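In: Need a 3D model of the sequence below.
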Amino acid sequence: MAYSEKLAERINSILKGKRGIVQKKMFGGICYMYKDKMSVGIVKDDLMIRVLPEKYDEYLKKPHVRKMDFTGKPLKGFLYVGSQGIKTERQLSKWIDVGLEFAVKSPPKKISKKTTKKAVKKASHKKKSGA
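Out: From the prediction side, this is the model:
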């Protein structure tokens, strides 16, 4: 088990009825995407959250929160919240709101030229094949 299924059930319960949420396997766990941006996720037993850059240091000071550094180098804008920090549904819901805030308020993703070229090529291939 790469991630806590119990935590996934809790998150699913909180997000139930929220339109636009998509689950995706990522970082060896599961992530919840909103507006095409990762908002929260689960890696092992930890809640992984995306935070706005201007709030990163503020949230890092909270109990049971640490930098996300599974590669040995912390990823700015990503934090882990340990199980002690999400014991109650209220605590978990609060952290989910932090992740959703990132997805709503952060600027749109920049699309690289390489990605754009792939999309154009794929679309033209579909036209030719009649798909």
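In: C-alpha only now, for contacts and for neighbours.
Out: Will do.
In: Who are the packing partners of the host helix or strand of residue 100?
Out: According to DSSP states H and E, residue 100 maps onto helix 89-105. For helix 89-105, the packing partners by 3 or more CA pairs under 8 Å, 6 or more residues apart in numbering; DSSP states H and E come out as helix 5-15, strand 29-34, strand 37-43, strand 46-50.
In: and for comparison, fold this next one:
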Amino acid sequence: MAYDEELAERIRDLIESGPTVTERRMFGGLSFMVDGNMALAVSGEGGLLVRVGSALHDRFVDDGSVRQAMMGNREMTGWVRVSAPHVEDDAHLREWVTRGVEFARSLPPKS
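Out: Okay, here's the model as predicted:
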């Protein structure tokens, strides 16, 4: 399944552009990188993958619209999968983009 181009465009409208923000096609989706660190991705499976870090992970998982992100059978530690219906609302999408970008900015930049 191809990723949602409309969702990717909505993220582009929200995310700060500049030399430290890049996009990369990965794992059937489109990843948004901040300072070389992956912040979030429009998933090829629908919805959004957001990097929130291990410390905040459990705070966001609700077994409904936000669940543990998986790569095959392996849990992606520090990542959540946000359902497509949950990010149809611009305010919710903005919250998730902000969370992912803030976490990526908290990491040392990669060259």
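In: Overlay them and tell me the TM-score.
Out: The TM-score (TM-score structural alignment, normalised by the length of the second structure) is 0.87; 109 aligned residues with a CA RMSD of 2.0 Å.
In: thinking again about what came up before, any chance of the helices and strands packed on helix 89-105 of the first structure in a markdown table, with distance to residue 105 of the first structure and mean neighbour count too?
Out: What follows is those, written out as a markdown table (distance: least, CA to CA, whole Å; neighbours: other CA atoms under 10 Å):
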| stretch | distance to residue 105 of the first structure | mean neighbour count |
| --- | --- | --- |
| helix 5-15 | 18 | 15 |
| strand 29-34 | 11 | 22 |
| strand 37-43 | 11 | 24 |
| strand 46-50 | 11 | 26 |
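In: Would you mind saying which of those lies nearest residue 119 of the first structure?
Out: Of all these, strand 37-43 sits nearest to residue 119 of the first structure, with 18.7 Å by CA to CA.
In: The next helix or strand after the helix holding residue 100 of the first structure corresponds to what range in the second structure?
Out: Note on helix 89-105 of the first structure: by DSSP H and E, the next helix or strand toward the C-terminus is helix 113-129. Aligned using TM-score structural alignment, helix 113-129 of the first structure spans no residues in the second structure.
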